[in-house]
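> Sequence first, predicted model second:
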Amino acid sequence: MTVALVLLTVAVVLLVALLCAVVAGMLARIDGATWPTALTRATATFAAALALAAAVTAALSSFLT
């Protein structure tokens, strides 16, 4: 049960990070940025979302053990 919960959580975090990256890229492109700039902003957003998820996991891990 625990393994399934971890896998589901990882999948949800990756999906949310991917959606954030897509939205950031689209907003950058709508704002008039070139394709490489929009891709760079999307990549930075994806990395930031994963870093935030890792930070929250590290902060909550002491409560869950």
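Received it, and whenever you're ready, just let me know what you need.

> going forward, measure contacts between C-alpha atoms and count neighbours the same way
OK.

> quick one: which helix or strand includes the residue sitting nearest the centre point of the chain?
Central residue of the chain (Cα atoms, centre = their mean): A17, 2.3 Å from the mean position. Counting by DSSP states H and E, the element that carries A17 is helix 2-30.

> before we go on, here's another structure to hold up against the first:
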Amino acid sequence: MLEPISSLTLLVLLVAAMVAVIVALLVGAATIYLSRRDGATWPSALIRGGIAFSGMLTLLLLAATLAVVLLQLRS
């Protein structure tokens, strides 16, 4: 059975979540920019950016959660 989450683990998880959101925003913005440069319309570029944002956010938060679980299992 897993132990309760310590305050340090919670802090690390929150910082990782904030970094994940910032990185996902940058990826989404870059996708919108590159889509517009490729000649896509604004609605199409925004959809592509949203898909890139959500995909990157999902992957980064999955990695952060996995890291926290592995740290809990180690201790």
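Received, thanks. From a predicted model like this one, the values you see are computed outputs, not experimental measurements.

> how far does the helix holding A17 of structure 1 sit from the chain's center?
5 Å (Cα atoms, centre = their mean, to the nearest Å).

> got the angle between the helix or strand that that helix is followed by and helix 2-30?
Counting by DSSP H and E, the next helix or strand C-terminal to helix 2-30 of structure 1 is helix 35-64. Helix 35-64 of structure 1 runs at 150 degrees relative to helix 2-30, counting by axes from the mean of the first three to the mean of the last three Cα atoms, to 10 degrees.

> Check the mean deviation of helix 35-64 of structure 1 from structure 2.
If you overlay the two and look at helix 35-64 of structure 1, the average distance to its match in structure 2 is 1.3 Å (mean Cα distance after the TM-score superposition for structure 1).

> helices or strands up against that helix?
helix 2-30 (3 or more Cα pairs under 8 Å, 6 or more residues apart in numbering; DSSP states H and E).

> In structure 1, what range does stretch 54-63 of structure 2 match?
Aligned using TM-score structural alignment, stretch 54-63 of structure 2 spans residues 47-56 in structure 1.

> Which residues belonging to that stretch are considered buried?
By neighbour count with 16 or more other Cα atoms under 10 Å, stretch 47-56 of structure 1 contains the buried residues 49-50, 53.

> tell me, stretch 6-22 of structure 1 lands on which residues of structure 2?
For stretch 6-22 of structure 1, the aligned range in structure 2 is residues 13-29, judged by TM-score structural alignment.

> tell me which residues of the matching stretch are tucked away?
By 16+ other Cα under 10 Å, the buried positions in stretch 13-29 of structure 2 come out as 13, 16-17, 20-21, 23-29.

> Nice, that's everything, thank you.
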